[in-house]
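A.B. asks: Here you go, sequence then predicted model.
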Amino acid sequence: MSAKRKLDPAVGEEELIDESDHLTFLCLGGGNEVGRSCHILRYKGKTVMLDAGVHPAYEGLAGLPFYDQFDLSAVDVLLISHFHLDHAASLPYVMTKTNFRGRVFMTHPTKAIYKWLIQDSVRVGNVHNSPDNLYTEADHLSSYSRIEAIDYHTTLTHAGISITPYHAGHVLGGAMFFIEIAGLKILFTGDYSREDDRHLVSAEVPHQKPDLLICESTYGTATHMPRLEKEARLMKMTTEILNRGGRVLMPVFALGRAQELLLILDEYWEKHPAYQSYPIYYASNLARKCMDVYRTYINTMNDKIKRAMFEGEGRNPWDFRWVRSLKTIDRFEDVGGCVMLASPGMLQNGVSRELLERWCPDPRNGLVITGYSVEGTMAKQIMNEPTEIPAVVTANRSGSTANRGVDGQVMVPRRCSVEELSFAAHVDYAQNSGFIEEVGAKVVILVHGEQNNMGRLKSALLSKNSDRKDKDKVKIYNPKNCEELRIPFKADKIAKVVGKLAQKPPGTQTLALKEQLLTGVLVQNDFKLSLMTPDDLREYAGLTTTVVSCRQKIPMRAAGVGLVRWSLDNMFGAVVDEGVKYKSGNTFKIMDTVTVRCRKGYVELEWVGNMLNDGIADATAAVLMGLETSPAAVRHSSTTHTHAHSSDLSEIPETSPHAHIRHSDRIERVLTFLEAQFGDCVTPLPPGSQPASSPAALPPKSIAEATTTATAITDAGAPDEEMDVVQEMREVVPGVQIKIDNNIVANVWFENLDVECRNESLKMRVKTVVERAVETVAPFVDLLGGY
């Protein structure tokens, strides 16, 4: 299981950051080692896999990244930085032998070379180590069709992950990948070079500043020799070996630095005729095919190659005059001095290993190591100049008299000279630290480096960074394989206002408008937020809107419109009568959402379907469905009657719907408000008093007495003479008088609820009390028409 690594205390307030704002980084290979590069990035539910190589020092499953430590089915995108085996050779295994279902991207030159390189690797493996083969040639070819090529500086988005490749300068087609997920910017360098050589474009610095930089640390704090001095030294080594009658062996990768060395040798041979008699061989199964790829992709190389192509003689710079290609060495005439560039570069097997075993016993011959040597490989071991080396390729040809080691392995004496002169296109400390500073990322993760080199580089970068303030310091990590990093990255969520909402810029809005809330539909598409009106969804979000109108009928046999309105008022308190709008007095609107129509025998509900409206409609239906059986509704709608329950309803005279309402009760409710405010200062006006006349000083009559008189008259009136009774009541008690301090008087008339008073303060107070009473005693208003 992968281990979770605690971050440095410098991270600070990590605890306060939401869990979803943490980026997870996991090295499945290439952590504190060189080889089997493979890294996993996870952020906001998206997963990116960087490279899928093998370890050159191990064979079979042992050389794979630790794929069993991660569920590859979760990977959305797999990016291959370049075609070298330690970065790409396990890709067919991932695509055919695991549950990986994501998309794979690499540049066009990388894809072209990758096809032949992996095919050759499989064929070599079939010859030498067939039991340990990870996949077959058929697996490779079947997975190859699923790989997608992408151009430099082209941005592609998949599943919310945006990727843009930039020139890395390591090999033809080598790319850095700029990745953006939910606003978090990540730059993965892969193997890169900042040196201007003879054919490659040096690594670019993206125009955007990344939040996280994942970069190589191959050479740690070492410093490279200047290019011109290095070329001169190479030619000196080569000519010295040739002058003593020996052969020069340069183990190289089939593609990459081999082409740079061929350009140097071809140019030197052109300028020095004395050495033109010594042949230069490029021995690789892929030599001819790969050189065709280099001739094709001149447009991705630097200006030197382009000028050589289109100026002067117009000859393709990859059509060498002094270099010969060897597909195999079966017919190679091994006579006299020569310069041999052979693959593989680590001397594990193949042509380079066979020639090493053949030539190393001769002291006139020389081995020149021109690339980076990985721990555990023959290229690394022979640099210690052992007296003998194990025979791998030629062991079966040695016979019974061959020298054997302790374990019985055939040994070959080493007497040839061994020199190292690195032409590996990797950055040294000065170039790497300068690039890190120029990029300006606040978090750096070091990968692709031996433990000692990586540790020294981290220490040097931290020392260089020590003078900065805490908030400006760069956080540097060097995780081991299967060690999980969790790094917090908190970013503000910004929504872009589009469409009709954006027609008025904020600068033109008044202060009152700025204080208002902006309402609309928030649409998220690949972590990009847009705020718009529902009408703009089709244009700006590509969404089609649909309005669902819902309608429900509820049987209602006995309950009338009044009872329905009463029950809805009690439940929602915001029932609007829309009878005028619908030309009917039986239509109500609840909370501006549900329309209720009272029909004969049923009630109809109508609303626009959504989660909120559906809830209000459900509550309305529940109230109405239990209305006719509700005890409160029965009590509210019940009335007294003078006939027996067995009477024939047709013989019972119709009564006014207001006959059961007692006028005296309503007067008492109004007077209760006034008495609560003014107490004993409230007295009834004498019968026959008229508004606008001077108040008469009559003997006070108690309100109770006036109420009794009104009650007697009300009870005496017949139902069909209701309006006459009301008029009589108004004549008995036309209003009330409020007298303060025996000199400030206010009259309240029941006829129109007018307040008469010469004192403005008292008048406003009494008027406020009356208005509140009217709001409370609403049925009284309905009965008396404006009262």
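C.D. replies: Now that the structure is in, tell me what you want to look at. Just so you know, these numbers come straight off a predicted model, no measurement behind them.

A.B. asks: all contacts plus neighbour counts: C-alpha atoms, from now on.
C.D. replies: Will do.

A.B. asks: All the strands of the stretch 201-350 of the chain, in order from the start?
C.D. replies: 212-216, 248-251, 280-283, 323-326, 339-342 (DSSP state E, counting those that start in this stretch).

A.B. asks: repeat for the stretch 51-200 of the chain
C.D. replies: 77-79, 103-107, 147-150, 156-158, 161-167, 175-181, 184-188.

A.B. asks: Now mean neighbour count and distance to residue 141 too, for those, in TSV please.
C.D. replies: Listed next are those as TSV, based on neighbours: other CA atoms under 10 Å; distance: least, CA to CA, whole Å:
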stretch	mean neighbour count	distance to residue 141
strand 77-79	23	18
strand 103-107	21	14
strand 147-150	16	11
strand 156-158	13	24
strand 161-167	22	25
strand 175-181	24	23
strand 184-188	21	27
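
A.B. asks: With respect to residue 749, which of the strands of the stretch 201-350 of the chain lies nearest?
C.D. replies: With respect to residue 749, and counting by CA to CA, the nearest of the strands of the stretch 201-350 of the chain is strand 212-216 at 81.7 Å.

A.B. asks: burial count for residue 95?
C.D. replies: When neighbours are counted by other CA atoms under 10 Å, residue 95 registers 22.

A.B. asks: ok, second structure coming up, stack it against the first:
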Amino acid sequence: MTVEEVLEELKNKIIKLSPKEAKIVDVQFEGPELVVYVKNPEVYSNEIVRNIAKEIRKRISIRADPSVLIEPEEAKKMILEIVPEDAGIENIIFEPTTGEVIIESKKPGLVIGKEGKTLEAIKKAIKWAPKPVRVPPIQSETIKAIRATLFRERDDVKEILRRIGRKIFREVIKKDDYWIRVSFLGGAREVGRSCLYLQTPDTKVLIDCGVNIACEDKAYPYFDAPEFSIEDLDAVIITHAHLDHCGFVPGLFRYGYDGPVYCTRPTRDLMTLLQKDYLEIAKKEGKFIPYDSKDIKTCVKHTIPIDYGVTTDISPTIKLTLHNAGHVLGSAIAHLHIGDGLYNLAYTGDIKYESSRLLEPAVTQFPRLETLIIESTYGGFDDVLPTRDEAEQKLLEVVSKVIDRRGKILIPVFGVGRAQELMLVLEEGYNQGIFNAPVYLDGMIWEATAIHTAYPEYLSKEMRQKIFHEGDNPFLSEVFKRVGSAKERRNIIDSDEPAIILATSGMLTGGPSVEYLKNLAPDEKNAIIFVGYQSEGTLGRKIQRGWKEIPIITSNGKTKSIPVNLEVVTIEGFSGHSDRKQLMRYVRKVKPSPERIIMVHGEESKCLDFSESVRRLFKKETYAPRNLDSLRIK
């Protein structure tokens, strides 16, 4: 059957299952959903929608036909008339591609109304589907820009979704010899440029697509591998927003990809922020970058956000479910249900199997699982990290000591994840009187923090409780000072006052952290504290190893040596990665227990050690592949 014939058949089924008064106008595949356009969406209860979805075995969305939608300006006035003023509505955002209207207010409960009656009244009056949310404590410019792009380009986005939908639900010829193969195009026996290529007879999927910002000659995945063809690619899945996992995605669109990118909503927003920052830093430093801002915008238009736990068709024979990975906001374990139940694969991306101040631990329960692909950053035998409490205590001790001697502390951080964890610890230390000095936030940290506050449902229960029920948002503490310009940065450096500086990038590969280092390194009163993984070849790793002089490129392009006299401290316990003990515990707790485990994302010795240890202890089939290896898993 053609896609048109399938749609006609589904439309007839939906008409039979719908209320008699339903006025169905059109039925279309849009991305992984079957969208039913009706003139009276209010006649569909949640129960009716669930029953239809169960009967036709498709994710469906009931939307008002564009012909009945009230114009946004008029709809906005009607919402403000219907909702009590006490709700404190601050923003109303229309999303034409989904037919939703996001209502940001101080008291979302009043927007919902008793037993949902206010929401029903809004829906009946304007036909848009109302989505009440709490006003984010910090407004994000990135989220505003993404929403503006999707609104402005709404016709293009709808066309993209329909094209993707037709490809997902295309007819395929079933083969008796159904095989599954994984190729490792990056991130195997190394940290950086993570990229897996999953192939079946009818589907080609890329899982993660990163860059190695620390190594220019090994910066990008092996797209010249003989089996890879960008024209054949059905989908891209991104596990989380760190450049070594998402940094090359806009480059795929530059070189001909035109399909979907699947990830969580926070990952979409954070990776857009990171990609823009990567672009700006590369331009300033005169480095080659394989895409531009237009490609980032194209990537945004092709991104299909998925919530945790929602199973989504991404091809005729593969379903994807994302689960919390505990690493950074929105990070996900990708679970793939392949070949109509034939085989199940989970790829962890980066995981943290421990509760943190920000996030819940990584998920271990899956419906089915035959192969697990797991990270090995700290997979070596000796990679046992201090506890979070020990790390926090050491951090505050070092901070107190350096502040007392009137020094400045530079903490190079990843803007996403580590920065927010450290902010929480430092805010608590400040309130307890452990130190009395400002904490400056430079680089993308403030904007990344704003995105964190926009997605409270992805934060830990404890954090949600603190921010929204106790009214105590630690991110808004008076101790934090945002650095907004080069002049402000210069003032901090030149000041005689002690200070704590959180600045990107976390490995000193560029950005404001390097600028601070140049100026603070010669003075022994100062200190640098490393709280995250430092890749081989980075400036951060060199300083950790005891380099007493570092080459720095000056503003006129010349290289000069800077003495490193400041105190160098490494505190391991803040990592967003699981250490050896947690990784072994994770393998033990995963249910169902997989037949095969593949180790990636770690230095060679760590991948090999972790693989051998799991093989011996759990009697599993294990692999530590190299880049360009391919493995048939079915």
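C.D. replies: Alright, I've got the coordinates. Values in this document were obtained by computation on a predicted structure and should not be read as measured data.

A.B. asks: Residue 781 of the first structure: which of the strands of the stretch 201-350 of the first structure is closest?
C.D. replies: So among the strands of the stretch 201-350 of the first structure, strand 212-216 is nearest, using CA to CA, at 74.0 Å.

A.B. asks: Have a look at how far, on average, that closest one is from the second structure.
C.D. replies: Strand 212-216 of the first structure, aligned to the second structure and superposed, deviates on average by 0.5 Å (mean CA distance after the TM-score superposition for the first structure).

A.B. asks: What span of the second structure is that strand aligned with?
C.D. replies: On the second structure, the counterpart of strand 212-216 of the first structure by TM-score structural alignment is residues 371-375.

A.B. asks: Okay, buried residues for the matching stretch please.
C.D. replies: Neighbour counts over stretch 371-375 of the second structure (16 or more other CA atoms under 10 Å) mark 371-375 as buried.

A.B. asks: Which helix in the second structure has the most residues?
C.D. replies: Longest among the helix segments of the second structure by residue count, using DSSP state H, is helix 265-284.

A.B. asks: same for that helix, what does it pack against?
C.D. replies: Contacts defined by 3 or more CA pairs under 8 Å, 6 or more residues apart in numbering; DSSP states H and E place helix 265-284 of the second structure against helix 141-152, helix 243-246, helix 293-302, strand 303-305, helix 445-454.

A.B. asks: Residue 455 of the first structure corresponds to which position in the second structure?
C.D. replies: For residue 455 of the first structure, the residue aligned by TM-score structural alignment is residue 608.

A.B. asks: Give me the nearest residue to that match, chain neighbours excluded.
C.D. replies: Nearest residue to residue 608 of the second structure, sequence neighbours excluded (CA to CA, 6 or more residues apart in numbering): residue 624, at 5.8 Å.

A.B. asks: Just to check, the one you found is in contact with residue 607?
C.D. replies: Yes: counting by CA atoms under 8 Å, residue 624 of the second structure touches residue 607, with 5.7 Å between them.

A.B. asks: Among these two, which residue is more densely surrounded?
C.D. replies: Remark: of residue 624 of the second structure and residue 607, residue 607 carries more neighbours, 29 against 25, as counted by other CA under 10 Å.

A.B. asks: which SS class is that one?
C.D. replies: helix (DSSP: H, G, I helix; E, B strand; the rest coil).

A.B. asks: Next, work out how far apart it and residue 623 of the second structure are.
C.D. replies: 9 Å (CA to CA, to the nearest Å).

A.B. asks: between the two, what contacts are shared?
C.D. replies: Counting by CA atoms under 8 Å, 6 or more residues apart in numbering, the shared contacts of residue 607 of the second structure and residue 623 are residue 599.

A.B. asks: so what's the counterpart of residue 181 of the second structure in the first structure closest to, chain neighbours aside?
C.D. replies: Aligned counterpart of residue 181 of the second structure in the first structure: residue 24 (TM-score structural alignment). Using CA to CA, 6+ apart and skipping the chain neighbours, the partner closest in space to residue 24 of the first structure is residue 486 (4.6 Å).

A.B. asks: any idea how far that neighbour is from residue 211 of the first structure?
C.D. replies: Taken as CA to CA, the span from residue 486 of the first structure to residue 211 of the first structure is 14 Å.

A.B. asks: from memory the residue nearest to residue 24 of the first structure sits against residue 21, does it?
C.D. replies: No: using CA under 8 Å, residue 486 of the first structure is not in contact with residue 21, being 9.8 Å away.

A.B. asks: Could you check how far residue 13 of the second structure is from residue 509 of the second structure?
C.D. replies: Residue 13 of the second structure is 57 Å from residue 509 of the second structure, by CA to CA.

A.B. asks: again but with residue 408 of the second structure, I slipped
C.D. replies: For residue 408 of the second structure, the distance to residue 509 of the second structure - CA to CA - is 21 Å.

A.B. asks: okay, those two: which has more neighbours?
C.D. replies: residue 408 (28 against 19).

A.B. asks: Now which residue in the first structure aligns to the more buried one?
C.D. replies: Checking with TM-score structural alignment, residue 408 of the second structure has residue 247 as its match.

A.B. asks: wait, that match sits on residue 335?
C.D. replies: No: Residue 247 of the first structure is beyond contact range of residue 335, at 9.5 Å (criterion: CA under 8 Å).

A.B. asks: Now residue 406 of the second structure. Nearest residue, chain neighbours left out?
C.D. replies: residue 498 (4.9 Å).

A.B. asks: residues contacting the alignment partner in the first structure of the one you found?
C.D. replies: Mapped onto the first structure by TM-score structural alignment, residue 498 of the second structure lines up with residue 337. With contacts defined as CA under 8 Å, 6+ apart, residue 337 of the first structure is in contact with 242, 245-248, 278-279.

A.B. asks: Can you give me the distance of residue 337 of the first structure to residue 249 of the first structure?
C.D. replies: Distance from residue 337 of the first structure to residue 249 of the first structure, by CA to CA: 11 Å.
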